[in-house]
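**Student:** Fold the following, please.
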Amino acid sequence: MRPDPWTWLMVPLSLLLALVVELLPFPQPLAQLQPPWLLLVVLYWSILQPAILGMAGAWLMGLVLDAIQPSPLGTHAALFTLVVTPVLALQRLLRTLPVAQQALWIAGLVFLYELGELWLGDRLTAGRVTAHDFLPVISTLMVWPLLRVLLHRCERCLS
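**Tutor:** Next up, the predicted model:
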């Protein structure tokens, strides 16, 4: 599928908006539930327009997040690349799945992302992992259908 010119504008704008939402300070109970917004938008565009974003775009967006957040450089870049790899391999299948099944796939990938963050942050090996660390996976299940519909409608309006 060849992307139209408006999609080339929509992708960076949606990634920038996701980055802003990711960096917004939320109150403590909501901060634990916050899904990885930037990762979700990267996954959305990797499913729909892999020619625009792809592996290099996922790595670059992870690197941008590493530069902004207080994490070791390359942590999010490596995790974004790791999570996007199966999406790019299965993007034709994922594109045809119903939204609920897509949400399950995406939640599984976010689980791997959260597990990787805990491992790279030495919390997994130190045994300081709680159920609260995986709340973003549950919020991803609720947010993915809404995010998918919103981005799809915005893309339709522009084209």
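**Student:** from here on, contacts and neighbour counts on C-alpha atoms
**Tutor:** OK.
**Student:** Flag every buried residue along the helix or strand hosting residue 108.
**Tutor:** Using DSSP states H and E, residue 108 falls within helix 99-120. Across helix 99-120, burial judged by 16 or more other Cα atoms under 10 Å covers 99, 102-118, 120.
**Student:** for stretch 130-146, same thing?
**Tutor:** Buried residues in stretch 130-146, counted by 16+ other Cα under 10 Å: 133, 134, 135, 136, 137, 138, 139, 140, 141, 143, 144, 145.
**Student:** now what about stretch 113-124, what contacts it?
**Tutor:** Stretch 113-124 has contacts (Cα atoms under 8 Å, 6 or more residues apart in numbering) with 75, 76, 79, 80, 83, 125, 129, 133, 134.
**Student:** Tell me which of the residues you listed fall in strands.
**Tutor:** Judged by DSSP state E, these include no members of strands.
**Student:** Of the residues you listed, keep whichever come out buried.
**Tutor:** 75, 76, 79, 80, 83, 133, 134.
**Student:** how about the residues you listed in CSV, adding distance to residue 7?
**Tutor:** Converted to CSV, these look like this (distance: Cα to Cα, whole Å):
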residue, distance to residue 7
75, 28
76, 25
79, 25
80, 21
83, 23
133, 34
134, 32
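**Student:** which among those residues gets closest to residue 19?
**Tutor:** Nearest to residue 19 among these is residue 76, at 12.9 Å by Cα to Cα.
**Student:** Quick one: the helices in this protein, in order.
**Tutor:** Secondary structure of the chain (DSSP state H): helices at 5-23, 28-33, 37-48, 54-68, 75-89, 91-96, 99-120, 123-126, 135-158.
**Student:** returning to that earlier point: distance to residue 15 for the contacts of stretch 113-124 - can I get that in TSV?
**Tutor:** Listed next are the contacts of stretch 113-124 as TSV, based on distance: Cα to Cα, whole Å:
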residue	distance to residue 15
75	19
76	15
79	17
80	13
83	17
125	32
129	30
133	24
134	23
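**Student:** Here is the second sequence; please produce its structure so I can put it next to the first one:
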Amino acid sequence: MTSKFIYIRTAQIRGLILLTFFLALIADSMNLYGETLLFLPPFTLLILLYWSGHFLDRTYITSAFILGLMCDGLYQTTLGSHALIYVSLTFMMLRQRGRFKGYTALQQGFFISFYLLVYQVISFIFFSPVLNQNDAISYWLMPLSAIIIWPILAFLLRQGTFQATESSE
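**Tutor:** You can find the predicted model right below:
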């Protein structure tokens, strides 16, 4: 279980949330230049799933839609396709977030890997990427890399949240 439960409203850390969304978009844009980095998950989606899974006072559906539209512009895909995927995955997270919040970061990583597998399947259907043998392995290993990345990301965001709330008091 989690080590401590502190009720923090989203309004207390709104600046941190916006900053992490901005940094995630930058990380995703840098990931576009590396053809060999297909195993890295979309950080925008990871950050969105973190905030929607850990804060119960908001749904983040609007944020998912806006971030999806930004990712459509970033990846130069059909406008609304990433928005649809992000809203669907955020809705799936909202249905499970009470249970999700009680798990350890490693257990949450397995849940996140399932969400990213759904993301990969839908992306494969929508965008039908052309992958050679090496790229196909990296493409389908992306949900497994999220199991490793999620605990680190969750720890950093949790520490940032505690520091932001302590400085605002």
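**Student:** picking up where we left off before, which among the buried ones among the contacts of stretch 113-124 of structure 1 gets closest to residue 32 of structure 1?
**Tutor:** residue 133 (7.5 Å).
**Student:** Need the counterpart of the closest one in structure 2.
**Tutor:** Counting by TM-score structural alignment, residue 133 of structure 1 corresponds to residue 139 in structure 2.
**Student:** Quick check, its match in contact with residue 41.
**Tutor:** No: taking contacts as Cα atoms under 8 Å, residue 139 of structure 2 lies outside contact range of residue 41: 9.4 Å.
**Student:** Please work out how many residues are found near residue 28 of structure 1.
**Tutor:** Neighbour count of residue 28 of structure 1, defined by other Cα atoms under 10 Å: 8.
**Student:** Residue 105 of structure 1 -> structure 2?
**Tutor:** Residue 105 of structure 1 maps onto residue 111 in structure 2, by TM-score structural alignment.
**Student:** residues contacting its match?
**Tutor:** Counting by Cα under 8 Å, 6+ apart, residue 111 of structure 2 makes contact with residue 100.
**Student:** try the one 4 residues further on
**Tutor:** Contacts here follow Cα under 8 Å, 6+ apart; on that basis residue 115 of structure 2 touches residue 89.
**Student:** any idea how far residue 101 of structure 2 is from it?
**Tutor:** Look at residue 115 of structure 2 and residue 101 of structure 2: by Cα to Cα, to the nearest Å, they are 15 Å apart.
**Student:** ok, now residue 69 of structure 2?
**Tutor:** On the measure of Cα to Cα, residue 69 of structure 2 and residue 101 of structure 2 end up 27 Å apart.
**Student:** of those two, who's got more company?
**Tutor:** residue 69 (21 against 18).
**Student:** residues contacting the more buried one?
**Tutor:** Contacts of residue 69 of structure 2 by Cα under 8 Å, 6+ apart are 79, 80, 81, 82, 83.
**Student:** Save these as JSON lines, and put in distance to residue 7 of structure 2 too.
**Tutor:** What follows is these, written out as JSON lines (distance: Cα to Cα, whole Å):
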{"residue": "79", "distance to residue 7 of structure 2": "36"}
{"residue": "80", "distance to residue 7 of structure 2": "34"}
{"residue": "81", "distance to residue 7 of structure 2": "34"}
{"residue": "82", "distance to residue 7 of structure 2": "31"}
{"residue": "83", "distance to residue 7 of structure 2": "29"}
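**Student:** Skip the chain neighbours and tell me the closest residue to residue 20 of structure 2.
**Tutor:** residue 47 (7.0 Å; Cα to Cα, 6 or more residues apart in numbering).
**Student:** Could you pull up the contacting residues of that neighbour?
**Tutor:** So residue 47 of structure 2 contacts 20, 21, 24 (Cα under 8 Å, 6+ apart).
**Student:** what do we get in structure 1 for residue 66 of structure 2?
**Tutor:** Superposed on structure 1 with TM-score structural alignment, residue 66 of structure 2 falls opposite residue 60.
**Student:** give the contact list for that match.
**Tutor:** Contacts for residue 60 of structure 1 (Cα under 8 Å, 6+ apart) come out as residue 77.
**Student:** what separates it from residue 110 of structure 1, distance-wise?
**Tutor:** Distance from residue 60 of structure 1 to residue 110 of structure 1, by Cα to Cα: 18 Å.
**Student:** how about residue 79 of structure 1, what's its match in structure 2?
**Tutor:** In structure 2, residue 79 of structure 1 lines up with residue 85, judged by TM-score structural alignment.
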